[in-house]
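Chemist: Provided below are the primary sequence and the corresponding predicted coordinates.
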Amino acid sequence: MDPAHVFVFGVMGYLYLKRKRKRRTWVHEINAARLTHGHFVTLYRPLRERDPAKFFNYMRMSIASFDELLSRVREPLTKRDTNMRPAIPPEEMIVITLRYLGSGCSLKDLHYSFRVGRSTAGEIVRKVCQTIWETMKGECLPRPTHTACLEIAAGFWERANFPNCLGAVDGKHVRIVKPPHSGSLYQNYKHYFSIGLLAVADANYSFVYVDVGSYGKDSDSTLFRNSTLWNEIESGTLNIPRPAPLPGSDVAVPYAFVGDEAFGLSTHLLRPYSGTHVTVKKRVFNYRLSRARRYVECSFGILTNKWRILHRPLDVNVDFCVDIVKCCCILHNYVRARDGFNFDDTLTVVGLEDDVNYDIIAVNR
């Protein structure tokens, strides 16, 4: 090769290697405008200051409930500022999380609306969900005491006309994106991928017990038999009151949970009579039991209508999915106790506060 060509190629190679590589910016220009153009500044603060009704719709809870929630979790969420950047305050972290849970948006949507990185948004949501669960589960999902069990039973007798009922139990499939290398473990009988949510609800549409994270392939009965609730029932460590007479009778009957046909019959779990040719008394019993059982079904409806992230497949890893569902259950009880019902959250919940006299209908069928 001509020495001149060698020289030219050598110079070109040297210049190529010396060329500065294009570096990524430390903070993207979109995220750099968080303090001036992010939704925390442009939307959350104006709604808080001027329109409590729209704030409720935006945050899924009242201003007073939001402030109380913030006071509970502020300390574990507080981080120190660094020389590189200031920390995101706990108030903004909660706003980001509640928007994710309440609107059903994606983490990428949070990136554009709140001007934070997508990975940062994911870290914030998971941290807040874990903190809410750990901080508030003792208050919002306490272990039922003997007195609490009697109060639950009184509520079902008053509102559902079903005595000695400790709660309505049912399972729900929470849709997820198929986890990698999981085979058919998370595929349920409806042929989509999910994790299991087992819950017990009282007559006020609040959750008394939740168990989250089982494989989607497991049935409701399997969820119940594998739960800590069943273990406590079997071991006698659950605070179940002693058998008490039914109204108008002197025969002592055990207190029990009520479930649908998917659950197995036991001393402390009642299910409907099976078959189509049943007696009038059995039909009345089935109708009474169905009336009591609808409270957990309505609770699931209220849960998913308020926290709309549960309306779509969760596109995060399974452990993150479990954190999300647990947090939604805590927030369901928290908002239910402080703010009551919001009409928009119950529009599609069939059977909620139905005033029909089920006993008359059942007997006259």
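Modeler: That came in fine, so what should we check first? Everything numeric in this text was worked out from a predicted model, so none of it was measured.
Chemist: Please make it C-alpha for all contacts and neighbour counts, starting now.
Modeler: Fine.
Chemist: Distance check, Ser65 against Leu98.
Modeler: 12 Å (CA to CA, to the nearest Å).
Chemist: higher neighbour count, these two?
Modeler: More crowded of Ser65 and Leu98, by other CA atoms under 10 Å: Leu98, with 24 against 17.
Chemist: and the more buried one, what element?
Modeler: helix 90-103 (DSSP states H and E).
Chemist: next helix or strand past that helix?
Modeler: Criterion used, DSSP H and E; the element after helix 90-103 is helix 107-114.
Chemist: How far off centre is the lengthiest helix in the chain?
Modeler: If you go by DSSP state H, the chain has its longest helix at helix 280-306. Centroid separation for helix 280-306 versus its chain: 20 Å, with CA atoms, centre = their mean, to the nearest Å.
Chemist: Give me the buried stretch members for that helix, please.
Modeler: 283-306 (16 or more other CA atoms under 10 Å).
Chemist: one more structure, for comparison:
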Amino acid sequence: MTFRFYASGSFQSVLADTYGLTQGCVSRVINRVKDVLYTASLRETRIPRGLEEARVTKRKLYGIANFPNVIGIIDGTHIPIAAPPVDEELYINRKNFHSLNIQVVCNADYIFQDYCCRSPGSTYDSFVWENSILNRRFQRGEFGDAFLLVFGDRGSGGDEIWRFWMPLGPGLGEAGFDGSVTSMSPVAKSSSSSPVNK
């Protein structure tokens, strides 16, 4: 019921009618499941902790993309939402639909390690990154010499590329990011043989 509620954007009363329950009961079920999922996500989604866990992750990611010291793959995506009643214009993204801009980091096994899902669709990936807890952890040096590998696109051309984010100073970045970031350069366009397309 909870997943149907989130996926459909429906009203709780519609689900109550569908399942033969009261709206209050549906609300309580949704809140309990949400709380359980949130608690589990705090425990299960995490960047590698400790030297051994980081070493295993780096080895696996090196096997996929041949980059040393990578502890995660990061990207942003837009999740469509119904138009919110407050500040609606903030949620309209560059493709002209309402969304949340979600930043996700996964490991070589395609398991989420970190996420940030509080930014409206009009925000740039750089803003999401600069305001994320993960960025602050990199700035504090919690990950030593480790990096994040970025999968993204060039923008309007849509050519997918692998990019390498390096913690060089106060943040990570690319040419389009604000002045607080240093550098990011394209590494290689993906091809049909790239690990992304497999």
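Modeler: All right, it came through fine. No experiment lies behind these values; they were computed from the predicted model shown.
Chemist: Superposed, what's their TM-score?
Modeler: The TM-score (TM-score structural alignment, normalised by the length of the second structure) is 0.72; 174 aligned residues with a CA RMSD of 3.3 Å.
Chemist: tell me the angle the helix holding Leu98 of the first structure makes with helix 107-114.
Modeler: 130 degrees (axes from the mean of the first three to the mean of the last three CA atoms, to 10 degrees).
Chemist: three-state assignment of the residue most central in space within the second structure?
Modeler: Closest residue to the average C-alpha location of the second structure: Val104 at 1.8 Å, with CA atoms, centre = their mean. Three-state assignment for Val104 of the second structure (DSSP: H, G, I helix; E, B strand; the rest coil): strand.
Chemist: Let me see the contact set for it.
Modeler: By CA atoms under 8 Å, 6 or more residues apart in numbering, the residues touching Val104 of the second structure are Ile74, Asp75, Gly76, Phe112, Gln113, Asp114, Tyr115, Cys116.
Chemist: Please apply the same query to Ile360 of the first structure.
Modeler: Counting by CA under 8 Å, 6+ apart, Ile360 of the first structure has no contacts.
Chemist: Quick check: it vs Val95 of the first structure, distance?
Modeler: 48 Å.
Chemist: now Asn161 of the first structure
Modeler: 41 Å.
Chemist: Then Arg48 of the first structure?
Modeler: Arg48 of the first structure is 12 Å from Val95 of the first structure, by CA to CA.
Chemist: Would you mind finding the longest strand in the second structure?
Modeler: strand 70-80 (DSSP state E).
Chemist: What range does that one cover in the first structure?
Modeler: Mapping strand 70-80 of the second structure onto the first structure (TM-score structural alignment) gives residues 165-175.
Chemist: mean deviation of the matching stretch from the second structure?
Modeler: Following the fit onto the second structure, the mean deviation recorded for stretch 165-175 of the first structure is 1.1 Å by mean CA distance after the TM-score superposition for the first structure.
Chemist: got the buried residues for that stretch?
Modeler: Cys165, Leu166, Gly167, Ala168, Val169, Asp170, Gly171, Lys172, His173, Val174, Arg175.
Chemist: Switch those over to TSV; also include distance to Ser119 of the first structure.
Modeler: Formatted as TSV, those follow (distance: CA to CA, whole Å):
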residue	distance to Ser119 of the first structure
Cys165	46
Leu166	43
Gly167	40
Ala168	39
Val169	37
Asp170	35
Gly171	32
Lys172	29
His173	27
Val174	23
Arg175	22
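Chemist: Looking at those residues, spot the one nearest Ala148 of the first structure.
Modeler: Leu166 (9.3 Å; CA to CA).
Chemist: Contact partners for the closest one?
Modeler: Cys149, Leu150, Ile152, Ala153, Asp202, Tyr255, Ala256, Phe257, Val258.
Chemist: How about Phe112 of the second structure?
Modeler: With CA under 8 Å, 6+ apart, Phe112 of the second structure has these contacts: Thr45, Arg46, Val104, Val105, Cys106.
Chemist: For the residues you listed, which pairs are in contact in the first structure too?
Modeler: Mapping the contacts of Phe112 of the second structure onto the first structure (both residues aligned by TM-score structural alignment, their matches' CA atoms under 8 Å) leaves Thr45, Val104, Val105, Cys106 still in contact.
Chemist: sorry, back to before: neighbour-wise, which of Arg48 and Val95 of the first structure wins?
Modeler: Taking neighbours as other CA under 10 Å, Arg48 of the first structure and Val95 compare with Val95 leading, 21 against 17.
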